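This is a predicted model, with the sequence first.
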Amino acid sequence: MIIKDKKSQPVVFAVSDSIGETAELVIRAAMVQFNSDKVDIRKVPYVTDNEYVEDIIEEAKNTADCVIVCTIILPEVRQHLLSLAEQNQIPIVDLMGPMMDTFSKIIEVKPHLQPGLVHRIDEDYFKKIEAIEFAVQYDDGKDPRGLSRADVVLIGVSRTSKTPLAMFLAHKRLKVANLRLVPEVAPPDELFHLPPKTIIGLTISPEKLFDIRQERLKALGLSTEATYAQLSRIMEEIEYADMIMEKIGCPKIDVSNKAVEEIATSILEIIRKGEV
């Protein structure tokens, strides 16, 4: 028997093999008819393989009062999702399948079966949106699954500009995940299975990091005596991060006294040289 966590409101998974915009719009249009916004809409974009489908089903199985709304074009992935949902008695609404099947009967042209084709009118714009959403979803190691889906993975200790860099590069249409390295938490196994050329290590001088963290604590109104900003702790973190980077064998960039734009330019140069 599956024991589900109790939620304060129903959960609707908006599952798509593109950005999930259509599914979310339909969900919100339906909820207006109930004069209610008391649902937790969880967008799950870029679902293009069966493994990801199985992860979604596992999460839904442990979520009380949930439904899946999907706009998946890829037949194999859509069918896998529908089958698993039925097997696990999870309510699911397939928005695209019936429409595609109906159109196939009246239109003498085979469908392209390409996710996100509706957005190709301004492909560059939507690539940027996709990259920005990716950077947000996989910021600070929130979900290790993002590491294998990223064009670039940034690793380094706290306050080495990983998040600003990820967002900057997202505007260049690059999918960037970032991961903070701390001695007490081992990096996810996924990191060590990536090609080293897809990873960029961000290093910094201990003195510069000390100043940055001191200023950060002051801005938050916290004591500058915190372990986070002690030089001995900083040295320990940097040594650990260097060890991980050496183990991976990835390119490294020293971010000391460099602006985000300058660091991003260095990363783009590495990419252009074919190192990433």
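That came through, no problem. All values derive from a computational prediction rather than experimental measurement.

drop to CA atoms for contacts and neighbour counts, all remaining ones
Noted.

okay, now residue 78: neighbour count?
Using other CA atoms under 10 Å, residue 78 is surrounded by 24 other residues.

What segments of the protein are strands?
11-16, 40-44, 66-71, 92-94, 152-156, 176-180, 199-203, 252-254 (DSSP state E).

Need the winner for burial among those strands.
strand 176-180 (a mean of 28; mean count of other CA atoms under 10 Å).

now for that one, which elements pack on it?
Of the remaining helices and strands, those touching strand 176-180 by 3 or more CA pairs under 8 Å, 6 or more residues apart in numbering; DSSP states H and E are helix 123-137, strand 152-156, helix 162-170.

most packed of the ones you listed?
strand 152-156 (a mean of 26).

any idea how far residue 163 lies from residue 169?
Applying CA to CA, to the nearest Å, the value for residue 163 to residue 169 is 10 Å.

Surely residue 264 and residue 169 touch.
Yes - shown here, residue 264 and residue 169 form a contact pair, counting by CA atoms under 8 Å, at 6.8 Å.

just to revisit the earlier point, can you put the helices and strands packed on strand 176-180 in JSON lines and add distance to residue 207?
Listed next are these as JSON lines, based on distance: least, CA to CA, whole Å:
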{"stretch": "helix 123-137", "distance to residue 207": "29"}
{"stretch": "strand 152-156", "distance to residue 207": "16"}
{"stretch": "helix 162-170", "distance to residue 207": "18"}
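
Of all these, which one is nearest residue 238?
strand 152-156 (8.2 Å; CA to CA).

list the residues that contact both of residue 264 and residue 169?
Both residue 264 and residue 169 lack any common contact, where contact means CA atoms under 8 Å, 6 or more residues apart in numbering.

before we move on, back to that, closest one to residue 209 among the helices and strands packed on strand 176-180?
Of these, nearest to residue 209 by CA to CA is strand 152-156, at 11.7 Å.

and the angle for the closest one with helix 162-170?
For strand 152-156 against helix 162-170, the angle by axes from the mean of the first three to the mean of the last three CA atoms, to 10 degrees is 160 degrees.

Show me what strand 152-156 is packed up against.
Against strand 152-156 (3+ CA pairs under 8 Å, 6+ apart) you get helix 162-170, strand 176-180, strand 199-203.

Leaving out sequence neighbours, find the closest residue to residue 252.
residue 201 (4.4 Å; CA to CA, 6 or more residues apart in numbering).

ok, structure two:
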Amino acid sequence: MSVTVRVPAKVNVQLAVGGARPDGFHDLANVFLAVGLYDEVTATPADRLRVTCSGPDAHQVPLDRSNLAARAALALAERHGVTPGVHLHIAKDIPVAGGMAGGSADAAGALVACDALWGTGASRAELLDICAELGSDVPFGLVGGAALGVGRGEQLTPLDVGGTFHWVFALADGGLSTPAVYREFDRQWEGLDVPAPQASPALIEALRAGDPRALAGVLGNDLEPAALALFPALEQTLAAGTDGGALAALVSGSGPTTAFLAEDAASAESVAEALLKSDTCRAVRVAPAPAPGATVIAPAV
């Protein structure tokens, strides 16, 4: 018996960041868009909780109980009085530590897989509640599509998307710590009034209309200056993508992956080729959006 769940990566088409809160988090207006790069999480009965991982950069994924997928299984088991005997295997295709919420997606996938495997019958609301406890990006891994996240990003409102958007992602040779990027953001805004984060009506309308040119004009990431300060080489990658024909470019989340919006599928391939030739990144991925959230693709038998 096993259950396999497929979960998508995300790109933040808008990430508006407020000032630091007393609890250390920041209020956000975070417009998520799920993209067609996926991890697969397979849950199989075992005598104890165990995590394994395969795929690109799998060696960077923690395999102990600090792994978000493991924490998700433990949280569900505790709520339902289940012994958390499960082997979670993560087949990675989402870039690791790349600002695309791969670990958060894996947590959402593990929740759905363990719920199906154990027959806990958790409601969607309960699963979303557990997701929010695990991390700000985890609920979106469950929901997919497009959504506005407020609070620290975990309170989601689904958004309509009227077409397919074509993205290119450049993977950096190196990593960035999300807490370090937020610390740099706070340093850059020290002594200044940080505007309250608000979602852009024009951006939400561009998504609804399925208009890549309109979306390109309103993409935004308030963490980008901080990410570039810590990883200046990303500026060369952003320039290479726009020079290569991308409609717009931005750092994905806290980075260091950079994201490029293309006019169509053919343009995305051209941008990807230009990025590879630029020698400003270690790898390039092309993916459409939106993509569905956590989906069971191989149920228990």
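Okay, I see it. Remember, it's a predicted structure, so these values are computed and weren't measured experimentally.

Overlay them and tell me the TM-score.
In this superposition the chains share a TM-score of 0.24, using TM-score structural alignment, normalised by the length of structure 1; 121 aligned residues with a CA RMSD of 6.5 Å.

still on that earlier bit, CSV for the strands of structure 1, including distance to residue 191 of structure 1?
CSV is the format used below for those (distance: least, CA to CA, whole Å):
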stretch, distance to residue 191 of structure 1
strand 11-16, 26
strand 40-44, 22
strand 66-71, 30
strand 92-94, 34
strand 152-156, 9
strand 176-180, 9
strand 199-203, 9
strand 252-254, 15
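
List just the one of these that sits closest to residue 131 of structure 1.
Here strand 176-180 is closest among the strands of structure 1 (CA to CA), at 7.3 Å.

in structure 2, which spans are helices?
Secondary structure of structure 2 (DSSP state H): helices located at 68-80, 102-118, 124-134, 138-143, 178-188, 201-209, 212-216, 224-230, 234-243, 265-278.

could you dump the ones you listed to a markdown table with mean neighbour count?
Below are the helices of structure 2 laid out as a markdown table (neighbours: other CA atoms under 10 Å):
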| stretch | mean neighbour count |
| --- | --- |
| helix 68-80 | 20 |
| helix 102-118 | 28 |
| helix 124-134 | 17 |
| helix 138-143 | 28 |
| helix 178-188 | 17 |
| helix 201-209 | 18 |
| helix 212-216 | 19 |
| helix 224-230 | 19 |
| helix 234-243 | 20 |
| helix 265-278 | 19 |
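
ok, so what distance separates the residue lying closest to residue 224 of structure 2 once chain neighbours are set aside from residue 32 of structure 2?
Excluding its sequence neighbours, the residue lying closest to residue 224 of structure 2 (CA to CA, 6+ apart) is residue 251, at 5.7 Å. Counting by CA to CA, the gap from residue 251 of structure 2 to residue 32 of structure 2 is 14 Å.

now do residue 12 of structure 2
5 Å.

distance of residue 248 of structure 2 from residue 77 of structure 2?
44 Å.

again, but for residue 26 of structure 2
Distance from residue 26 of structure 2 to residue 77 of structure 2, by CA to CA: 30 Å.

Next: residue 140 of structure 2.
21 Å.

How about residue 258 of structure 2?
Here the criterion is CA to CA. By it, residue 258 of structure 2 lies 37 Å from residue 77 of structure 2.

next one: residue 265 of structure 2
Applying CA to CA, the value for residue 265 of structure 2 to residue 77 of structure 2 is 43 Å.

Ok, residue 104 of structure 2 next?
Counting by CA to CA, the gap from residue 104 of structure 2 to residue 77 of structure 2 is 18 Å.

what's the answer for residue 241 of structure 2, then?
Per CA to CA, residue 241 of structure 2 is found 45 Å from residue 77 of structure 2.

next one: residue 6 of structure 2
According to CA to CA, residue 6 of structure 2 stands 21 Å off from residue 77 of structure 2.

likewise residue 249 of structure 2?
Distance from residue 249 of structure 2 to residue 77 of structure 2, by CA to CA: 41 Å.

what's the residue nearest to residue 23 of structure 1 when sequence neighbours are not counted in contact with, if anything?
In space, and not counting its chain neighbours, residue 23 of structure 1 is closest to residue 14: 5.5 Å by CA to CA, 6+ apart. When the contact criterion is CA under 8 Å, 6+ apart, the partners of residue 14 of structure 1 are 20, 23, 24, 41, 42, 43, 44, 45, 68, 69, 70, 71.

Quick check: residue 155 of structure 1 touching residue 166?
No - when contacts are counted by CA under 8 Å, residue 155 of structure 1 is not listed as touching residue 166 (10.9 Å).

Show me whatever sits in contact with both of the two.
Jointly contacting residue 155 of structure 1 and residue 166 under the rule CA under 8 Å, 6+ apart are residue 178.

measure residue 109 of structure 2 to residue 89 of structure 2 for me?
Taken as CA to CA, the span from residue 109 of structure 2 to residue 89 of structure 2 is 11 Å.

Mind listing the shared neighbours of these two?
The overlap between the contact sets of residue 109 of structure 2 and residue 89 (CA under 8 Å, 6+ apart) consists of residue 41.

Same list (the helices and strands packed on strand 152-156 of structure 1) but as a markdown table, adding distance to residue 260 of structure 1.
Converted to a markdown table, these look like this (distance: least, CA to CA, whole Å):
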| stretch | distance to residue 260 of structure 1 |
| --- | --- |
| helix 162-170 | 6 |
| strand 176-180 | 15 |
| strand 199-203 | 12 |
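
I'd like the distance between residue 252 of structure 1 and residue 190 of structure 1.
19 Å.

swap that for residue 177 of structure 1, sorry
Going from residue 177 of structure 1 to residue 190 of structure 1 by CA to CA gives 12 Å.

Between these two, which contacts overlap?
residue 147.

more crowded one of residue 12 and residue 32 of structure 2?
residue 32 (28 against 25).

which residues does the more buried one contact?
So residue 32 of structure 2 contacts 10, 11, 12, 13, 14, 140, 146, 147, 148, 149 (CA under 8 Å, 6+ apart).

repeat for residue 241 of structure 2
249, 260, 271, 272, 274, 275 are the contacts of residue 241 of structure 2 under CA under 8 Å, 6+ apart.

so the longest helix along structure 1 versus strand 176-180, what angle?
If you go by DSSP H, structure 1 has its longest helix at helix 231-248. If you take the same axes, to 10 degrees, helix 231-248 of structure 1 sits at 130 degrees to strand 176-180.

residues of helix 231-248 of structure 1 that come out buried?
With burial defined by 16 or more other CA atoms under 10 Å, the residues of helix 231-248 of structure 1 counted as buried are 231, 233-235, 237-242, 244-245, 248.
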